[in-house]
Structure formats: structure tokens, C-alpha cells
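Asks: next one to model:
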Amino acid sequence: MPQNKTLLEVKKLGKRFGGNWAIKDVDISINQNEIIGVIGPNGAGKTTLFNMMTGFLKPTEGEVFLRNKDITNLESHQICKKGVSRTFQIVKPFSGLSVLDNVMVGVLNKENNVSKARKRAKEYIDLVGLSAFIDAPASSLPLGNRKRLEVARAVATDPEVIMLDEVMGGLNDDETVEMMDIIKKLHKEGLTILLIEHNMHALMTLSERVVVLCYGEKLAEGTPKEVSSNQKVIEAYLGSD
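Replies: Next up is the predicted model:
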């Protein structure tokens, strides 16, 4: 069976704010159709890493490559068109628009035909379990459904890689299980997935590999089993006493 090819890669990535490094010297290589979890204590630099990989922040140093092509200095909308999409910790749908119209905005990133965009948007809405709310204004959705809408909007851009920033944050146990099922479906359909998540059970269950950040640097990387038994990781979360 052929080895999966490297799809997305960051090399020596760093971001400095004033005199402080939020991220320093981080290397990550992501294979096609892989699920990678990114964990770390609060302030470890996880979202800063995502922001640099998706063009919302320019790195102070280092590069980001998609299929071996340098995308480091592209704007976020250009990176999205090339196939890297993401969600945000704080969900910000177009609150005055319906669920359908929100997802159609994502589809129209690549599809110019409005009727085709509407049809595809309905498929993505069904995928995340929001068909019953298709005509509801996004502002009327409770948090769990707004998180689903955020995923649908990201998937609607037709990405190869989707980066999910705490899509299970604030969800109850049932909603978390349902979101995990959605992520498994996306993976089964061929998407490469990066997860930032504070729900350790969910992240370790879903991820094939886990990258641990601490104070902006990569502390460890390995399978969930390797990472969860790594003494440095345990100390970073629990202290060394």
C-alpha cells in the first residue's frame, strides 16, 4: 500500500509579538487524509499557529508549504482557494443570513453557479445535521448548532485540509459525541484534519498523531498513547511535583 504524501508542512515557524515569541521554531508535517491533534496548556500558541498557517497572521520567521508550494505570504482568502479551510474558536456566522445562505457563501468561494451552490450547500447542511434549521437565521441558533454551522461553512469551501479550532468547546456530552461523528464522516470522505481541542478524550480518540505545544515550542509529537504517557507532557499539564 503506498505511503500517504505530505500535504501541508510548516518549517521553523515563529511569531514574535514585541519582544515575546508566541511561537518559535515549530516543525509539523501533515500527511494526506491524516487527523492530527494539537494540544497544549492555555497560551501555548495553538491558535497563533493556526492563524499563521491560514494567512490571518504573517510569521516572523519560517515557512508554510501546501503540496510543496510556499503559501507563507499568501492572504487568507488565497489560501482558502488553494484548499485550506478553518473554523474559529469564537463562531461568527453572518447572523442576519439564514443557515442556507451562510453555507452558500462558502460554496461560492469556488462555484459560480448559484443553483449548483444552493444544492451543494444543502448537502453540507445535511452532513452536519442542520437540515431542520436550513431557513432559520444564524443568530437564532444555540451554541451547539452554531458550531455545526461553522464546520459546514468551512467544508463548503471545498478544502483538502480543514483546521478545526475548538469545535467541541462549550458542547455538552451528547453534542460532543455528535460533533465527533461529523469529524469522522469528514475524514472518511478524504479530508485531512487538524484539531485544536481541550477535550482530551475527544482529541485522543479522533487523532492519529498528536503535536504538543508548550510556551510556543513543540514539546512532543507522537501517537495519542505515546503523548499521553510522555513525562514532559504530563509535567506541562500537571506540574512536576
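Asks: drop to CA atoms for contacts and neighbour counts, all remaining ones
Replies: Fine.
Asks: strands along the chain, start to end?
Replies: Assigned by DSSP state E, the strands in the chain fall at 6-17, 20-31, 35-39, 61-66, 69-70, 84-86, 161-165, 192-196, 209-214, 217-222.
Asks: as JSON lines, those with distance to residue 147 would be great.
Replies: Output for these, formatted as JSON lines (distance: least, C-alpha to C-alpha, whole Å):
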{"stretch": "strand 6-17", "distance to residue 147": "25"}
{"stretch": "strand 20-31", "distance to residue 147": "24"}
{"stretch": "strand 35-39", "distance to residue 147": "18"}
{"stretch": "strand 61-66", "distance to residue 147": "26"}
{"stretch": "strand 69-70", "distance to residue 147": "31"}
{"stretch": "strand 84-86", "distance to residue 147": "12"}
{"stretch": "strand 161-165", "distance to residue 147": "10"}
{"stretch": "strand 192-196", "distance to residue 147": "14"}
{"stretch": "strand 209-214", "distance to residue 147": "23"}
{"stretch": "strand 217-222", "distance to residue 147": "28"}
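Asks: with mean neighbour count and distance to residue 233 as extra columns, can I get the ones you listed in CSV?
Replies: Listed next are the strands of the chain as CSV, based on neighbours: other C-alpha atoms under 10 Å; distance: least, C-alpha to C-alpha, whole Å:
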stretch, mean neighbour count, distance to residue 233
strand 6-17, 18, 21
strand 20-31, 18, 16
strand 35-39, 25, 10
strand 61-66, 19, 25
strand 69-70, 12, 31
strand 84-86, 26, 26
strand 161-165, 24, 21
strand 192-196, 24, 16
strand 209-214, 23, 7
strand 217-222, 18, 7
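Asks: could you also give me the structure for this second sequence? I'd like to compare it with the first:
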Amino acid sequence: MVLQEKNKDAVLSVRNVAKSFTMHLRDGLVLPVVENVAFDIFPGECVVLAGPSGVGKSSILRMVYGNYAVDRGSILVRPGAGEEPRDLASGDARLVLELRRGVIGYVSQFLRAVPRVAALDVVAEPLVTRGVDRAEARDRAAHLLHRLHLPEALFSLPPATFSGGEKQRVNIARGFITDHPILLLDEPTASLDAANRDVVIGMIREKLGSGVAILGIFHDQPVRDAVATRMIDISGFSARRAA
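Replies: Next up is the predicted model:
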């Protein structure tokens, strides 16, 4: 599927996407979430999904990452300059994994790390899986963790034992360590103090400066004001807005 000419430079194009959930334990009750979602994202911009709680912001982010299937519509991802976009909404699991490895990075609200793996290796792992030498990957991971003020004494410990803010700093470092051209951020600073929020703002600005396209949810108003280049009010796509 080819992007329309005016949107040929978009790295991500969401087209007429709808999503609902079927409650199988409630006699198949269908709960609509969003409908007719459509937007484009271009390199070097931070697009913020805005709107009140419950309108579908997180659901859209999860569909773009391939965690949620879509009822209809397309999510066109351009792997690289000059390449044809791929439809992540096609339901092809191999395509989803391919795009995650090379194109779409993600920082969720919560760290889901393998038990008993040291924080340093949790952060370095995305680089190692892409072929970077383990020692170099660990050096780069340590640099990010130092930047986020994580005590070095914690580097060799599994994050399961960490506080919420410490876990989130590991999560952020892991998400920012690669050079994915698209980065999804789901409230990345929710558990952070002011000093570390400022660090993350700087990291986001650096990504934007290198041409990364960011799609995010930021309930932290100072962070949103500092990084957003454009906002999309998801209320207009909410399937529940008339309720």
C-alpha cells in the first residue's frame, strides 16, 4: 500500500483505525474504544496523544506497537527512507517482530524484565540482539544509567527489587539505547523526580534532533510543554464520546 503523495515523507500513517474489546465472560459484550483514527507522523516531531482518561490514548499506542489487533483500518510504517510502507495492522506476527527490531521502539509505563537479570544487561539487551558487541552494549547502557542517576551499586542487581522510579529509569534507558526511527512513549516520566524528568526531556530532544519520530502520552504537563511539537486530541476518535 502506497502513501498518498502529500504524506509520502511520513514514517507512520494511521488510517481509519477502529478498536473494540469483546468481553467473553460477559456474554460477548462488545465495548467500542476508538473509531476512524487517522493521523501522520514525520521525522523529528513529537506528537502527543491528548484527551481525558478513557478515550483510548493507550489503546492507540498499543495498536501502533502491535500489542493490540485492530478491528479495521491500517497502520502504515515506513522502515526507511525510500522504502515502501508496511501495514502493521495486517495481523502478520513476523512483520510486527521485524518492525519492533528495526523500526519501532517503545517505553511503557512499567518495566517487564526477565527475572534475575542485572539491570545493566536489561538495558544492554536490545543492542546485543542487534549484533552490537556485549562489552560495548554494556558500556553504552552504563552511560545511560549514570545519566539517569541510577546508583552504580544497582547495575548488577535485578530490577525486580528496585523502587518504582528506579525501575522506570531502567525502562527509559532500555528504550532510548537504540536508534529506532520511531519511538513510542507511554508516560515515561510518571514515576520520576524533577531532576530525572529534566534528563528525560533532554534525551527526548536529542532523539528529535537526530530525526526520530516520537508518539507519546504525557500526563506530566511540564514535560509535555517542553517536548511536544504537535498534539492530537483523541476525544474526536473516541467511540464512547456520545455516552
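Asks: just tell me what residue 40 of structure 2 corresponds to in structure 1.
Replies: Aligned counterpart of residue 40 of structure 2 in structure 1: residue 29 (TM-score structural alignment).
Asks: before we move on, what about residue 16 of structure 2?
Replies: Aligned counterpart of residue 16 of structure 2 in structure 1: residue 12 (TM-score structural alignment).
Asks: verify the contact between that match and residue 23 for me.
Replies: No: under the criterion of C-alpha atoms under 8 Å, residue 12 of structure 1 makes no contact with residue 23, lying 9.6 Å away.
Asks: quick one: the helix ranked longest in structure 1 to chain centroid distance?
Replies: Secondary structure of structure 1 per DSSP state H: the longest helix is helix 173-188. Centroid separation between helix 173-188 of structure 1 and its chain, computed with C-alpha atoms, centre = their mean, to the nearest Å, is 14 Å.
Asks: could I get the contacting residues of the aligned partner of residue 202 of structure 1 in structure 2?
Replies: By TM-score structural alignment, residue 202 of structure 1 lines up with residue 223 in structure 2. With contacts defined as C-alpha atoms under 8 Å, 6 or more residues apart in numbering, residue 223 of structure 2 is in contact with 197, 201.
Asks: now residue 223 of structure 2: how far from residue 192 of structure 2?
Replies: Residue 223 of structure 2 is 11 Å from residue 192 of structure 2, where distance means C-alpha to C-alpha, to the nearest Å.
Asks: show me the common contact partners of these two, please.
Replies: Common neighbours of residue 223 of structure 2 and residue 192 (C-alpha under 8 Å, 6+ apart) do not exist.
Asks: excluding chain neighbours, what is closest to residue 98 of structure 1?
Replies: residue 137 (4.0 Å; C-alpha to C-alpha, 6 or more residues apart in numbering).
Asks: count the residues that sit near the equivalent of that neighbour over in structure 2.
Replies: In structure 2, the residue matched to residue 137 of structure 1 (TM-score structural alignment) is residue 158. Using other C-alpha atoms under 10 Å, residue 158 of structure 2 has 19 other residues around it.
Asks: gap between residue 158 of structure 2 and residue 147 of structure 2?
Replies: 19 Å.
Asks: also residue 72 of structure 2?
Replies: 42 Å.
Asks: cool, residue 55 of structure 2 as well?
Replies: 35 Å.
Asks: ok, residue 181 of structure 2 next?
Replies: 22 Å.
Asks: with neighbour numbers in mind, choose between those two.
Replies: For residue 181 of structure 2 and residue 147, the more surrounded residue by other C-alpha under 10 Å is residue 181, and the numbers stand at 22 against 15.
Asks: trace the more buried one over to structure 1, please.
Replies: Under TM-score structural alignment, residue 181 of structure 2 pairs with residue 160 in structure 1.
Asks: quick one: contacts for its match?
Replies: 83-85, 190-192.
Asks: okay, these in CSV with distance to residue 55 of structure 1 next?
Replies: Shown next, in CSV, are those (distance: C-alpha to C-alpha, whole Å):
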residue, distance to residue 55 of structure 1
83, 13
84, 10
85, 11
190, 23
191, 20
192, 18
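Asks: just name the closest of those residues to residue 151 of structure 1, please.
Replies: residue 85 (9.7 Å; C-alpha to C-alpha).
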